[in-house]
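Q: Okay, here's the prediction I keep looking at, along with the sequence it came from:
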Amino acid sequence: MFRSRRPSRRGFLAATIGAAALAALPVSAQPIGGVAVVDQERMFRQSAFGAQLLSEIDAQGDELAAENREIEATLTAEERSLTEARAELDPAEFRDRARVFDEKVRRLRAEQDAKARALADLQEDARATFVRRVSPVLSALLAEIGADVLLDRRMVLTAGTGVDITDRAIARIDETLAAEEADGAGAETPPAATDASD
């Protein structure tokens, strides 16, 4: 009748980020052929900035899921009550009540679906904000390690240890954005998800 829904999360980082090259790592840890690899989802979730962007959205997603469960339980009880009363009601009255109940279900489903779509849009906004803020940091890191291309690990069948720079990228993002915030630049945050919880 009515199912709890949470929007899915989709990919957010462009496949490649170009950069100039001058290697600063030991030979054993240098990217192969000018290519570095990063786990973009882990970078988003484990960096301080990405976690900050996600925390409020995840909380609102949990709130929306709980709201959906409460609505579903209420509608289930109303449907059971209507079914039990059917034998005592005039057929015309039962049809009227059933029609009103059906309209209520449709209205609530549309409202909750709209909230889920709004929350999904906010998740995409948060990921776009993250990419916008960290792209210059990643480009500088690629120049430092001597790589020209950054690939999402999901696009790579296999990669050597020195090619995956996820941990280093997370550390650099945290360091750089913390310094920017300390200098007064501040951290971007996505719009408040008012449509997802009202």
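A: Now that the structure is in, tell me what you want to look at.
Q: Every contact and neighbour count from this point should use C-alpha atoms.
A: Noted.
Q: Against Leu89, how distant is the residue nearest the centre of the chain?
A: In the chain, the residue lying closest to the centroid (Cα atoms, centre = their mean) is Gln123, at 4.2 Å. Shown here: Gln123 relative to Leu89, a distance of 48 Å by Cα to Cα, to the nearest Å.
Q: Below is an additional structure, to be compared with the one above:
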Amino acid sequence: MLLAALALFLSAPLAGAQQQQTSPGGLTIQSPVLTIDAERLFEESAYGRRVIGEVDARGADLAAENRRIEDALGVEEKNLTDLRSTITPAEFRELADAFDEKVQNTRREQDAKARELNNTLEEARVVFLNAAAPVLEQMMREAGAAVVMERRSVFISSNAVDITLTAITRIDSVLAEEGTVPDE
């Protein structure tokens, strides 16, 4: 009951904003608080789709490289195991230690490549949000808002104050028009 009353109380001042909301690109919302889904903003923007596509392609290449390395190491391990009966335990231990070191180094190198790929994506998000900030600030002023909050941080709100789709449209347009599509 209390939750229903809270929802009714919070949505009442926004009823006018719901009726005023226009199509993506236009903004007639009048609200002191707006929400945005920052993840969706990045992922559905032209820039975000391009970066994610590039990172996914590089990730697929890395996965294929990992499979090739794993296959090669498997063959090397089998050869080492087959060699065991023909050499002394000391010689085998030396070869086994060298193989183990090779495996550990390879694992570290491949893990570093995966981290680099994740860092590339996170850095691209920051670059995008920095480039998008002026557009979001303009939308905030147009709506008479004092704050734009991450949608996931809001307990309850009206969908009328979510500007994500409109922001994607505007950001794509502004960045393309200005020729300022961010570079990583």
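A: That came in fine, so what should we check first? All values reported here derive from a predicted model rather than from experimental measurement.
Q: After superposition, what is the TM-score?
A: For this chain pair, the superposition-based TM-score is 0.78 by TM-score structural alignment, normalised by the length of structure 2; 160 aligned residues with a Cα RMSD of 1.9 Å.
Q: picking up where we left off before, give the equivalent position in structure 2 for the residue nearest to the centre of structure 1.
A: Here Gln123 of structure 1 is matched to Leu121 in structure 2, going by TM-score structural alignment.
Q: Thought Glu54 was touching its match, still the case?
A: No: the pair Leu121 of structure 2 / Glu54 is not scored as a contact, 9.5 Å apart, by Cα atoms under 8 Å.
Q: Which parts of structure 1 are helices?
A: All helices of structure 1, identified by DSSP state H, fall at 40-46, 48-85, 91-145, 166-182.
Q: Make CSV from those and add distance to Leu157 of structure 1 to it.
A: Listed next are the helices of structure 1 as CSV, based on distance: least, Cα to Cα, whole Å:
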stretch, distance to Leu157 of structure 1
helix 40-46, 15
helix 48-85, 26
helix 91-145, 21
helix 166-182, 16
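Q: Thr189 of structure 1: which of the ones you listed is closest?
A: helix 48-85 (6.2 Å; Cα to Cα).
Q: Neighbours of the corresponding residue of structure 2 for Ser55 of structure 1, how many?
A: Under the alignment (TM-score structural alignment), Ser55 of structure 1 pairs with Gly53 of structure 2. Burial of Gly53 of structure 2 is recorded as 12 neighbouring residues (other Cα atoms under 10 Å).
Q: Kindly provide the distance from Gly53 of structure 2 to Arg141 of structure 2.
A: From Gly53 of structure 2 to Arg141 of structure 2 the distance is 33 Å (Cα to Cα).
Q: same deal with Gly16 of structure 2?
A: Gly16 of structure 2 is 18 Å from Arg141 of structure 2, by Cα to Cα.
Q: same check, this time on Ala57 of structure 2
A: 39 Å.
Q: And for Thr164 of structure 2?
A: 15 Å.
Q: same deal with Ala167 of structure 2?
A: 13 Å.
Q: cool, and Leu80 of structure 2?
A: Taken as Cα to Cα, the span from Leu80 of structure 2 to Arg141 of structure 2 is 69 Å.
Q: wait, which of the helices of structure 1 is closest to Ala159 of structure 1?
A: Closest among these, using Cα to Cα: helix 166-182, at 12.4 Å.
Q: contacting residues around that closest one?
A: Contact partners of helix 166-182 of structure 1, identified using Cα atoms under 8 Å, 6 or more residues apart in numbering, comprise 37-40, 42-43, 46-49, 134, 137-138, 141, 186-187.
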